[in-house]
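Q: got a structure for you, letters missing:
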């Protein structure tokens, strides 16, 4: 219904401007106006007909959209690149809404990448406390044994981070080429997480692909292809995040 009321910070987050937590700080700092009046109370509710400004900029009321992209290697997970390299939004140029990536995949990593203009949805999937599982397949240079791989579940130290995998599964071993295909399940996503873990063990990643994100897979897509998420998938992803917090 058009007269539905929502909390102000939720409306700001859903617009894609920022996360709900940062929206709350902007409100508390007196940087948000509703119908030309400064609002600093976090419990304030607004309707779709209210005019909202955030730090002097009118809030654009776009309909929330959600896309799954099969990111190829050699593409930047960003909206622009100062080196002129191809970015993910170049692959979905015909979309009218202003979408941005949910997290990122490295330049040389392929696989599932979500794009949306819903800041709250993006924050739920990116924040470590929600712990939505992501599954990667890595081609390794070298063949680690099970004892070495067991260190991944305990965690390895790299650049002041402790990097872990929830689970791992050996998919194949090629002794002639001295390589292994390894499936890794993570519930967090630190910078170059998989590559750094394997570098610590001494088995560099030659190729890396994210094959599953929560309930989502790459089924039916080719590299560079994308599709909208259906309402059921959006709800399932939200429920996964909430369920993990409640554990």
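A: Structure's in. What do you need? On a predicted model such as this, the values are computed, not experimentally measured, just so you know.

Q: use CA for all of it now, contacts and neighbours both
A: Will do.

Q: Could you list the buried residues of the longest helix belonging to the chain?
A: Across the chain, the longest stretch assigned as helix under DSSP state H is helix 231-246. For helix 231-246, the neighbour count (16 or more other C-alpha atoms under 10 Å) marks 234, 237, 238, 240, 241, 242 as buried.

Q: which of those sit farthest apart?
A: Largest separation among the buried residues of helix 231-246 by C-alpha to C-alpha: 234 and 242, giving 12.6 Å.

Q: ok so, going back, could the buried residues of helix 231-246 be laid out in JSON lines, adding distance to residue 118?
A: Shown next, in JSON lines, are the buried residues of helix 231-246 (distance: C-alpha to C-alpha, whole Å):
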{"residue": "234", "distance to residue 118": "11"}
{"residue": "237", "distance to residue 118": "13"}
{"residue": "238", "distance to residue 118": "12"}
{"residue": "240", "distance to residue 118": "17"}
{"residue": "241", "distance to residue 118": "15"}
{"residue": "242", "distance to residue 118": "16"}
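
Q: ok, of the residues you listed, which one's closest to residue 66?
A: The nearest one, if we look at the buried residues of helix 231-246 relative to residue 66 and count by C-alpha to C-alpha, is residue 234, at 7.7 Å.

Q: how many other residues sit next to the nearest residue to that closest one once chain neighbours are set aside?
A: Of all residues not flanking residue 234 in the chain, residue 66 sits nearest, at 7.7 Å (C-alpha to C-alpha, 6 or more residues apart in numbering). Using other C-alpha atoms under 10 Å, the number of residues around residue 66 comes to 21.

Q: hold the first one in mind and look at this next one:
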């Protein structure tokens, strides 16, 4: 494989970042400085950056900034899908963690690690997801308190778990929830008499988009992976 691919797969760097570091002579392969991104390497090579060895990862963990109008799926007959935003050589065996509605933007994960995926999505795991919610009407304090206490969604037998709410403006809040029911945020706002106009997921647990622009993705760091 190419050295820039190796680095993008094993660090939080983009391919562009990897090429820049390589060109500056910041990378050693088997003890020698290399300056060409297409330098061939294998999983067994000793690759170093700033004196630290970079280990090849058997599993892949990506954070992706999902744009609007993309479907959180691996394939769709009518619309573009999020897997299209991943480099072709990275797509094999990827699964989507934390799906978003087609019109919703923000953070989703993709991984080849099924056990890690299960830990995040399991109801037993207290994993808060934080959304920036723009509403059609003014958010009253009573609505915020109701969301924080838990609301009954149409068709459900039990109320939602208590949410965290931070009011940003008259019509905008940050809403953090642990569950992942179908259209949950939109249904929660409907239950208090409001309507979601725009929805964006900012973070999952302590992992955020970290400077990504729409359609971009990055490798998760070891610290981020180990949160779950």
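A: Yes, it's here. Keep in mind the model is a prediction, meaning the values are calculated, not measured.

Q: Next, the TM-score between them, please.
A: Once the chains are laid over each other, their TM-score by TM-score structural alignment, normalised by the length of the second structure reads 0.70; 169 aligned residues with a C-alpha RMSD of 1.5 Å.

Q: how about the longest strand anywhere in the second structure: buried residues?
A: If you go by DSSP state E, the second structure has its longest strand at strand 196-204. By neighbour count on 16+ other C-alpha under 10 Å, the buried set for strand 196-204 of the second structure is 196, 199, 200, 201, 202, 203, 204.

Q: now do stretch 101-108 of the second structure
A: 102, 104, 105, 106, 107, 108.

Q: how about the counterpart of the fifth one in the first structure, what does it touch?
A: Yep, that's residue 107 of the second structure we're talking about. Superposed on the first structure with TM-score structural alignment, residue 107 of the second structure falls opposite residue 112. Shown in contact with residue 112 of the first structure (C-alpha atoms under 8 Å, 6 or more residues apart in numbering): 68, 69, 70, 71, 210, 211, 212, 213, 217, 218.

Q: can we see that at 10 Å?
A: Neighbouring residues of residue 112 of the first structure by C-alpha atoms under 10 Å, 6 or more residues apart in numbering: 68-72, 104-105, 134-136, 209-213, 216-218, 221, 223, 226.

Q: again, but for residue 133 of the first structure
A: 125, 166, 185-189, 212-215, 240-241, 244.

Q: tell me which of the residues you listed is nearest to residue 172 of the first structure?
A: residue 185 (16.4 Å).

Q: And the closest one, how far from residue 104 of the first structure?
A: The gap separating residue 185 of the first structure from residue 104 of the first structure is 16 Å, by C-alpha to C-alpha, to the nearest Å.

Q: picking that back up, name the element the match of residue 107 of the second structure belongs to?
A: strand 109-116 (DSSP states H and E).

Q: For that strand, give me the average deviation versus the second structure.
A: Taken against the second structure, strand 109-116 of the first structure registers an average deviation of 0.4 Å after superposition, with mean C-alpha distance after the TM-score superposition for the first structure.

Q: and the angle for that strand with strand 205-213?
A: Angle of strand 109-116 of the first structure versus strand 205-213, following axes from the mean of the first three to the mean of the last three C-alpha atoms, to 10 degrees, is 30 degrees.

Q: After strand 109-116 of the first structure, heading C-terminal, what element do we hit next?
A: That would be, after strand 109-116 of the first structure and using DSSP H and E, helix 119-126.

Q: how far out from the middle of the chain is that next one?
A: 7 Å (C-alpha atoms, centre = their mean, to the nearest Å).

Q: on contacts alone, who are the packing partners of it?
A: Where contact means 3 or more C-alpha pairs under 10 Å, 6 or more residues apart in numbering; DSSP states H and E, helix 119-126 of the first structure is packed against helix 8-14, helix 20-28, strand 100-101, strand 109-116, helix 231-246.

Q: is it possible to export those to CSV including distance to residue 87 of the first structure?
A: Output for those, formatted as CSV (distance: least, C-alpha to C-alpha, whole Å):
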stretch, distance to residue 87 of the first structure
helix 8-14, 23
helix 20-28, 26
strand 100-101, 10
strand 109-116, 12
helix 231-246, 24
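
Q: Select, out of these, the one closest to residue 174 of the first structure.
A: strand 109-116 (21.5 Å).

Q: In JSON lines, list the contacts of residue 133 of the first structure along with distance to residue 7 of the first structure.
A: JSON lines is the format used below for the contacts of residue 133 of the first structure (distance: C-alpha to C-alpha, whole Å):
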{"residue": "125", "distance to residue 7 of the first structure": "21"}
{"residue": "166", "distance to residue 7 of the first structure": "36"}
{"residue": "185", "distance to residue 7 of the first structure": "35"}
{"residue": "186", "distance to residue 7 of the first structure": "33"}
{"residue": "187", "distance to residue 7 of the first structure": "29"}
{"residue": "188", "distance to residue 7 of the first structure": "29"}
{"residue": "189", "distance to residue 7 of the first structure": "29"}
{"residue": "212", "distance to residue 7 of the first structure": "33"}
{"residue": "213", "distance to residue 7 of the first structure": "29"}
{"residue": "214", "distance to residue 7 of the first structure": "27"}
{"residue": "215", "distance to residue 7 of the first structure": "29"}
{"residue": "240", "distance to residue 7 of the first structure": "23"}
{"residue": "241", "distance to residue 7 of the first structure": "20"}
{"residue": "244", "distance to residue 7 of the first structure": "24"}
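
Q: Right, I'll call it a day here.
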